[in-house]
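>>> Need coordinates for the following:
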Amino acid sequence: MKIYLVGGAVRDQLLGRPILERDYVVVGATPEQMQQLGYQQVGKDFPVFLHPESKDEHALARTERKQGQGYTGFICDFAPSITLEEDLMRRDLTVNAIAQDEDGTLIDPYHGQQDLNARVLRHVSDAFGEDPLRVLRVARFAARYHHLGFTIAPQTQSLMQRMVDDGELATLTKERVWQEIEKSLKDGAIEVFSDVLASLNALSLVMPWQNTWTTDDSQRLKACTSKLDKQDDDYLLTSFALWQHRAQLNGYNLEQDFKIPKAYSEALRDLQAALPLLHSDDWQTHTIMQLFSALDAWRRPQRLILMCKAARTLSDKLAQRCDMLTQAHRLGAKVNAQEVIALGFKGPQIKTEMDKLKTQAISALFEG
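Coordinates of the predicted model:
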């Protein structure tokens, strides 16, 4: 039995990037042997085991044979006789098909190091075309490593185009598509992800509501997201909202139809609802109050904060208005319901009177 470090850990180690997780392939072992050594099996479709101490994933070397359409129609073989080279051949890109043994020696049968040095994303074999999910993965890697100068090999681009033209992307589940989108959002260059899919005429297949994508869209998004703090807890939500705020949703329910989490779809809806008011030439106290009402900002101030984080990146004008919104909310929040009740107001009158007092407080921002 031999154990090799594989995939992303080897790739990122060679690129000098932080290693976030370590995956291993095990050659010459059976599931029973792994369990006897204390490994915990977690995979159902194929044997994947957790190391008894480190909990790193260890997968038995395997080969795959395509059966049917889509990315789940595979028959896998995990016989102990399967070699490391056979296992690496089934991987998507050459840069992900490099292994390292326990002594640190690299095993690179498909010239992944050469492609790393050349900054090229190239498929390992024609088996790439059997899994439509790999179209999204390559778009994601192209985005992740764009700042390092990586490009997609022309042959791989052509293969991806054939997969799109053959309708393979239609077999992907909405949940799996979203996982790739969210991973690309985390990487911080979602505009490149969109550029790649748009170049394949595949963006509308992944996100039907986003039926246009231009170079200007890409440049504007990059300019906006570059102003965000990637360490901020709201980075993913704000970058998603900025990415999609120009899209015409046309009745699409992102949560139900595309399995996009509520926090993301709400961030997008709030930004789209707020922008007409933020851009309004009639920027007055009543406009601010209308915006606060649309965002339910008195009860859920975090929605206002999140919207402003995104909106303020769009222009200096909107940044100034978001600063004003913050001040206005602070003034309005000082209005105390108990004091209004003490004045004798009851039921619906309480909210009406509080809105009057909040309006008076906020109007001070427009005086002088």
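
>>> Every contact and neighbour count from this point should use C-alpha atoms.
OK.

>>> So which bits of stretch 13-30 are buried?
22-30 (16 or more other CA atoms under 10 Å).

>>> what distance separates the start and the end of that stretch?
Terminal residues of stretch 13-30 lie 29 Å apart, using CA to CA, to the nearest Å.

>>> Next, the second sequence, to be compared with the first:
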Amino acid sequence: MKTYIVGGAVRDAMLGVPVKDRDYVVVGATPEQMVAQGYLPVGKDFPVFLHPQTHAEYALARTERKTAPGYKGFVFHTDAAVTLEEDLIRRDLTVNAMAQQEDGTIIDPFGGRQDIERRVFRHVSPAFAEDPVRILRVARFAARFPEFSVAPETNALMHNMVEAGEVDALVPERVWQELARGLMERMPSRMFAVLRDCGALKCILPELDALWGVPQPEKYHPEIDTGVHVMMVVDYAAGQNANLPIRCAALLHDLGKGVTPPDQWARHHGHEMHSERLVDAVCKRLRVPNDCRDLALMTAREHGNVGRALEFRAATIVTLFERCDAFRKPQRFLDMLMASECDHRGRTGFEEKPFPQRAYLQQALAAAQTVNGGGIAATVRERYPDQPQRVPEAIRTARVKAVAATVKEDATEN
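Got it, this is the predicted structure:
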């Protein structure tokens, strides 16, 4: 029985990247032998065991056979006779198909070390085409290691998989899982570039794919192309270490521009409304978690209003707070402001331009939050016991006055 470190831990060590998790493969053992040595079985599809002391995962070397479409259509086989090379050949990329012996010796039967030196993602074998999740994984790795390119033959293979309909077999939860992980990497735009290059983005997120080639007014968008802009926005959010909901909102905020008629490309009038509708459809289809969905919907609807906030009177600002439920969920509103700033800065030449709207609305919200709604409600109910509608009116009036005093404006309704 021999044990090897495999996969990402070997790759990351070669790249000088901190190794977070180590995966182990055991060759020449049976499940019974593992249990006899104190390992705890936990695998469902194939034998995986927890080390009795470290609780690290150890998987028996295995082979696999495609039996049905999609990423679940596999039968796994484990046996003491399965070799390390047979286990490694079933992996996706050469950079992930290396192993390290206990003495530190690297076993590299498929040229992973050379591909790391060349900064290339290359599939190990034609078996790559049997699992559509691997397309998403390659794209995600590209976001993590943006200096890597996809080998032409691997891109061609992924394109063939898309043409064969393999991507259509992916379940929504798995698509979102991989997209979410890619969004949290160093350069998310690389993930979408890889998906576009092989044609998968059109299948997975057609609403996003439609943005490339759609122009915007050069005065506000020197990069012109909407798809390019959205990628700049997402990368800016990543550079700010934004959380996942903000990055998701950055990705989806301009979907409506993809359905604007060409004769309206000069303004994209009303694109926020279309964006909100398309974001809702995408989130339902991919079963996006509520926190990401809600922030993406709000950002799609309101990012234009945030950009115009310096022109608003106090009453209009309070209406914005009310519409966004900012008094009950202030952090979500603040996240929307950050997503809107990412939208502003994700443009050629705008990266360092000021965006005072964010601080302006933060200050206004803080002022409105100082209003003692409970105290006002009690006073109004005592004075007008038969007119409960006066309570929200009085609270709103107080909030408008508080915002007006802070932003140095008249509290007149706008």
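
>>> Would you mind reporting the TM-score between them?
Superposed pair, TM-score by TM-score structural alignment, normalised by the length of the first structure: 0.93. Supporting alignment: 365 aligned residues with a CA RMSD of 2.1 Å.

>>> what's the closest of the buried residues of stretch 13-30 of the first structure to Thr171 of the first structure?
Ranked by distance to Thr171 of the first structure (CA to CA), the buried residues of stretch 13-30 of the first structure are led by Asp23 at 27.3 Å.

>>> Excluding chain neighbours, what is closest to the closest one?
Nearest non-adjacent residue to Asp23 of the first structure, counting by CA to CA, 6 or more residues apart in numbering: Glu57, 5.2 Å away.

>>> The one you found - how many residues pack around it?
19 (other CA atoms under 10 Å).

>>> likewise Pro276 of the first structure?
With other CA under 10 Å as criterion, Pro276 of the first structure counts 11.

>>> Residues in contact with the helix or strand containing it: which ones?
Using DSSP states H and E, Pro276 of the first structure sits in helix 262-279. Helix 262-279 of the first structure has contacts (CA atoms under 8 Å, 6 or more residues apart in numbering) with 237-238, 240-242, 244-245, 254-255, 283, 287-288, 291, 294-295, 303, 306-307, 310-311, 318, 321.

>>> now those residues: which count as buried?
The buried subset of those - by 16+ other CA under 10 Å - is 237-238, 240-242, 244-245, 254, 288, 291, 295, 303, 306-307, 310-311, 318, 321.

>>> What segments of the second structure are strands?
Secondary structure of the second structure by DSSP state E: the strands cover 2-6, 23-27, 40-41, 48-50, 57-60, 62-66, 74-78, 99-100, 106-107, 120-121, 149-150.

>>> need the contact list for the residue lying closest to Arg134 of the second structure once chain neighbours are set aside.
In this structure, Arg134 of the second structure finds its nearest non-sequential neighbour in Asp92, 6.5 Å apart by CA to CA, 6+ apart. Counting by CA under 8 Å, 6+ apart, Asp92 of the second structure makes contact with 123-125, 128, 134.

>>> Let's see which of those end up in helices.
Of the positions in those, Arg134 sit in helices, assigned by DSSP state H.

>>> Give me the buried subset of the contacts of Asp92 of the second structure.
123-124, 128, 134.

>>> can you redo these as TSV with distance to Asp291 of the second structure?
Shown next, in TSV, are these (distance: CA to CA, whole Å):
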residue	distance to Asp291 of the second structure
His123	35
Val124	38
Phe128	34
Arg134	27
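
>>> residues in the second structure aligned with stretch 289-302 of the first structure?
Across the second structure, the stretch matching stretch 289-302 of the first structure (TM-score structural alignment) is residues 318-331.

>>> What residue in the second structure is paired with Val95 of the first structure?
For Val95 of the first structure, the residue aligned by TM-score structural alignment is Val95.

>>> Neighbours of its match, how many?
Val95 of the second structure: 28 neighbours (other CA under 10 Å).

>>> Touching, it and Phe121? I think so.
Yes - under the criterion of CA atoms under 8 Å, Val95 of the second structure makes contact with Phe121 at 7.1 Å.

>>> Which neighbours do these two have in common?
Counting by CA under 8 Å, 6+ apart, the residues touching both Val95 of the second structure and Phe121 are Asp115.

>>> re earlier: the helix holding Pro276 of the first structure corresponds to what range in the second structure?
Matched against the second structure by TM-score structural alignment, helix 262-279 of the first structure falls on residues 290-307.

>>> show me what contacts His286 of the first structure?
Shown in contact with His286 of the first structure (CA under 8 Å, 6+ apart): Thr359.

>>> any idea how far Cys322 of the first structure is from it?
For His286 of the first structure relative to Cys322 of the first structure (CA to CA), the value is 15 Å.

>>> Also Leu242 of the first structure?
Leu242 of the first structure is 15 Å from Cys322 of the first structure, by CA to CA.

>>> And Leu88 of the first structure, by the same measure?
Plainly put, Leu88 of the first structure is 52 Å away from Cys322 of the first structure if you go by CA to CA.

>>> more crowded one of these two?
A count of neighbours by other CA under 10 Å puts Leu88 above the other of Leu88 of the first structure and Cys322, at 26 against 21.

>>> show me the contacts for that one.
Residues in contact with Leu88 of the first structure (CA under 8 Å, 6+ apart) are 97-98.

>>> 7 Å instead, please
Ala97 (CA atoms under 7 Å, 6 or more residues apart in numbering).

>>> Could you do Leu172 of the first structure as well?
Taking CA under 7 Å, 6+ apart, one finds 70, 133 in contact with Leu172 of the first structure.

>>> and Ala142 of the first structure, what pairs with it in the second structure?
Aligned partner of Ala142 of the first structure by TM-score structural alignment: Ala142.

>>> hang on, Ala238 of the second structure packs against Arg186?
Yes - Ala238 of the second structure is within contact range of Arg186, at 6.3 Å (criterion: CA atoms under 7 Å).

>>> neighbour-wise, which of these two wins?
It is Ala238, of Ala238 of the second structure and Arg186, that has more neighbours when counted by other CA under 10 Å, with 23 against 18.
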